[in-house]
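Student: curious how this folds, go ahead:
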Amino acid sequence: MSIVQFAKKRHSAKAFDPNRKIPAGVIAELRELLRFSPSSVNSQPWHFVLASTDAGKARIAKAAEAGFPYNVSKIVDASHVLVLCTRTAITEAHLEALLAQEEHDGRFANADAKAGQRGSRLSYSDLHRYDLKDAQHWMDKQVYLALGTLLLGAATFEIDAVPMEGFNAKVLDEELGLRAKGFTSTVLVGLGYSGAGDFNAKLPKSRLPEATVFTDI
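Tutor: Predicted structure coming up:
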């Protein structure tokens, strides 16, 4: 099956089979997909919390109970739930950690190459921190690149998924102690296998026609 066929087949699952669990090997692959997601200037401004136990999923579900009760079952019945988190600040420590990892991984041929990478990433970071003043929004964009990677990747393993913005981030941040660690919850993803109540699995895909969404020049 081609990647386009997987994209056309995937859907946002509205109900999961609570009795089916994703194999550990597949979860390991999805973790690597997330870790290798693209981000602007390799900024990687994220952290991922993975819940695989009933207790862990129940903690996440607390953030949906008030205001978003329709998402509770998608959380507790899923095989696994991911909380995709965004950094709350672009810190110098994070920038230096990125540089050190890149050096460890052999990305710099010499000191000039390392200095160039430091300067390039600092330039973009400072642009969003001090000039555009949209650093949080910029970092959220990178997290959504990871979300897209995860959703399409899950489809290639025939894993059903549903992204959820319907939750109380303040409640979840407190429950998981995220803000003390320099992160905030941005989007949830339930992963598993479609259940009996997943009406969306039976509906045809609907997208605007190619002529509407593309312009060839």
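
Student: contacts and neighbour counts: CA atoms only from here.
Tutor: Will do.

Student: can you give me the buried ones in stretch 144-162?
Tutor: For stretch 144-162, burial by neighbour count (16 or more other CA atoms under 10 Å) applies to 144, 146-147, 149-156, 159-162.

Student: quick one: contacts for the closest residue in space to His11 that isn't next to it in sequence?
Tutor: What sits nearest to His11 in space, not counting adjacent residues and going by CA to CA, 6 or more residues apart in numbering, is Ala201, at 6.6 Å. For Ala201, the contact set (CA atoms under 8 Å, 6 or more residues apart in numbering) comprises 11-13, 194.

Student: now do Ala201 against Ala154, distance only.
Tutor: 15 Å (CA to CA, to the nearest Å).

Student: Validate this expectation: Lys21 resides in a helix.
Tutor: No - according to DSSP: H, G, I helix; E, B strand; the rest coil, Lys21 belongs to no helix; its state is coil.

Student: distance check, Ala15 against Ala24.
Tutor: Counting by CA to CA - Ala15 and Ala24 are separated by 21 Å.

Student: the two: which is more packed in?
Tutor: Ala15 (26 against 9; other CA atoms under 10 Å).

Student: my guess is that one contacts Gly190. True?
Tutor: No - contact criterion CA atoms under 8 Å: Ala15 and Gly190 do not qualify, at 9.7 Å.

Student: give me the common contacts of the two.
Tutor: Joint contacts of Ala15 and Gly190 (CA under 8 Å, 6+ apart) are Lys74.

Student: would you mark the buried spots in stretch 85-100?
Tutor: Buried, per 16+ other CA under 10 Å, within stretch 85-100: 85-88, 90, 95, 98-99.

Student: considering these, which is situated nearest to Val171?
Tutor: Nearest to Val171 among the buried residues of stretch 85-100, counting by CA to CA, is Cys85 at 13.6 Å.

Student: second input sequence below; structure requested for side-by-side comparison:
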Amino acid sequence: MDVIEALNWRYAVKKFNSEKKLTEEQVDRIKQALQLTPTSMGLQLMKFVMVESEAVKQKITPIAYNQPQIEDASHLIVMCRKTDVQPKDIDTFIETAAAANKMEVSNPAMVDYDKSLRVSLSIPEEQQKIWMDNQVYIALGNLMTVCAIEGIDACPMEGFDRKKLNEELGFSEQNLDAVVIFALGYRSEDDYRLKFKKVRRPLEDLFETI
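Tutor: Down below sits the predicted model:
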């Protein structure tokens, strides 16, 4: 689909067709799109947990206030961020970036980049958390657009008990914090939202040229 046509087609699905599942190829393309998502400084301090298990979905349902999308969707992606920025995160990134560009980590360009990252991220932990949450939302926006273009239905969900989900799925022990649950699959023809027109503010109200 043309990107504008695709964005007009998409909406936040409230009822999925539980009989229709994504193919392995579709799931792989979603993974590649998330791998390529832009993030500030390229650090990607996040993890995307793909949930296919029906048993795990059932555990998530009460934590997500019994929203039906959890179990009806083909797949869930729990979009997580790291709990904080560790020096090793920067070490690993610099080593990977140097190798990709056929440089030594001692190369002046890499040394300068390393210093820049450490200075930029020497902020209080609460600010780090807000910054990393925002990086997940950048990935979310990218994912929603990719799904629309691929003709995959989706619903981003913030309605869940973050602390309980972290505990239930063992994220706390992995130094991860769940930010968004992303349900994807195929819309049901019984979804009441299909009856509603997409409503957006007019262009002249949204934009200003100066």
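
Student: the residue nearest to His11 of the first structure maps to what in the second structure?
Tutor: Using TM-score structural alignment, the equivalent of Ala201 of the first structure in the second structure is Leu194.

Student: just confirm that match is within a helix.
Tutor: Yes - counting by three-state DSSP, Leu194 of the second structure is part of a helix.

Student: any idea how far Ile181 of the second structure is from it?
Tutor: 22 Å.

Student: so the closest residue to Phe108 of the first structure other than its chain neighbours is in which element?
Tutor: Nearest residue to Phe108 of the first structure, sequence neighbours excluded (CA to CA, 6+ apart): Lys114, at 5.6 Å. Here Lys114 of the first structure sits within helix 111-126, counting by DSSP states H and E.

Student: other SSEs contacting that helix?
Tutor: Applying 3 or more CA pairs under 8 Å, 6 or more residues apart in numbering; DSSP states H and E, one finds that helix 111-126 of the first structure contacts helix 92-104.

Student: let me see the contact set for the residue most central in space within the second structure.
Tutor: The C-alpha lying nearest the average C-alpha coordinate of the second structure belongs to Leu140 (CA atoms, centre = their mean; 4.0 Å). Taking CA under 8 Å, 6+ apart, we find Leu140 of the second structure in contact with Pro156.

Student: trace it over to the first structure, please.
Tutor: By TM-score structural alignment, Leu140 of the second structure lines up with Leu147 in the first structure.

Student: what's the separation between the residue nearest to the centre of the second structure and Met103 of the second structure?
Tutor: Taking CA to CA, one finds Leu140 of the second structure at 32 Å from Met103 of the second structure.

Student: Met79 of the second structure: what secondary structure?
Tutor: Three-state call for Met79 of the second structure (three-state DSSP): strand.

Student: which residues of the second structure does stretch 90-99 of the first structure align to?
Tutor: Counting by TM-score structural alignment, stretch 90-99 of the first structure corresponds to 85-94 in the second structure.

Student: that stretch: how far from the chain's middle?
Tutor: 21 Å (CA atoms, centre = their mean, to the nearest Å).

Student: and what of stretch 118-126 of the first structure?
Tutor: That offset, for stretch 118-126 of the first structure, works out to 23 Å (CA atoms, centre = their mean).

Student: quick one: the strand of greatest length in the first structure to the second structure mean distance?
Tutor: If you go by DSSP state E, the first structure has its longest strand at strand 183-192. The superposed strand 183-192 of the first structure is, by mean CA distance after the TM-score superposition for the first structure, a mean 0.5 Å from where its aligned residues fall in the second structure.

Student: and that strand, what does it pack against?
Tutor: Contacts defined by 3+ CA pairs under 8 Å, 6+ apart place strand 183-192 of the first structure against strand 80-87, strand 160-164, helix 169-176.

Student: that strand corresponds to what range in the second structure?
Tutor: Mapped onto the second structure using TM-score structural alignment, strand 183-192 of the first structure spans residues 176-185.

Student: buried sites along the matching stretch?
Tutor: 176-185.

Student: re the thing from before, now for the helices and strands packed on strand 183-192 of the first structure, which one comes closest to Val72 of the first structure?
Tutor: Closest among these, using CA to CA: strand 160-164, at 10.5 Å.

Student: so the closest one matches what in the second structure?
Tutor: Using TM-score structural alignment, strand 160-164 of the first structure corresponds to residues 153-157 of the second structure.

Student: neighbouring contacts of the matching stretch?
Tutor: 10-14, 69, 140, 144, 147, 180-187.

Student: repeat the analysis, applying 10 Å as the threshold.
Tutor: By CA atoms under 10 Å, 6 or more residues apart in numbering, the residues outside stretch 153-157 of the second structure that reach it are 9-16, 64, 67, 69-70, 73-79, 140-141, 143-144, 147-148, 179-188.

Student: what's the mean distance for it versus the first structure?
Tutor: Counting by mean CA distance after the TM-score superposition for the first structure, stretch 153-157 of the second structure comes out at 0.3 Å.

Student: one step back: nearest to Ser125 of the first structure among the contacts of Ala201 of the first structure?
Tutor: Nearest to Ser125 of the first structure among these is Ser12, at 33.4 Å by CA to CA.

Student: ok, now how distant is the closest one from Lys202 of the first structure?
Tutor: Distance, Ser12 of the first structure to Lys202 of the first structure, using CA to CA: 11 Å.

Student: neighbour-wise, which of these two wins?
Tutor: Using other CA under 10 Å as the criterion, Ser12 of the first structure and Lys202 rank with Ser12 on top: 17 against 8.
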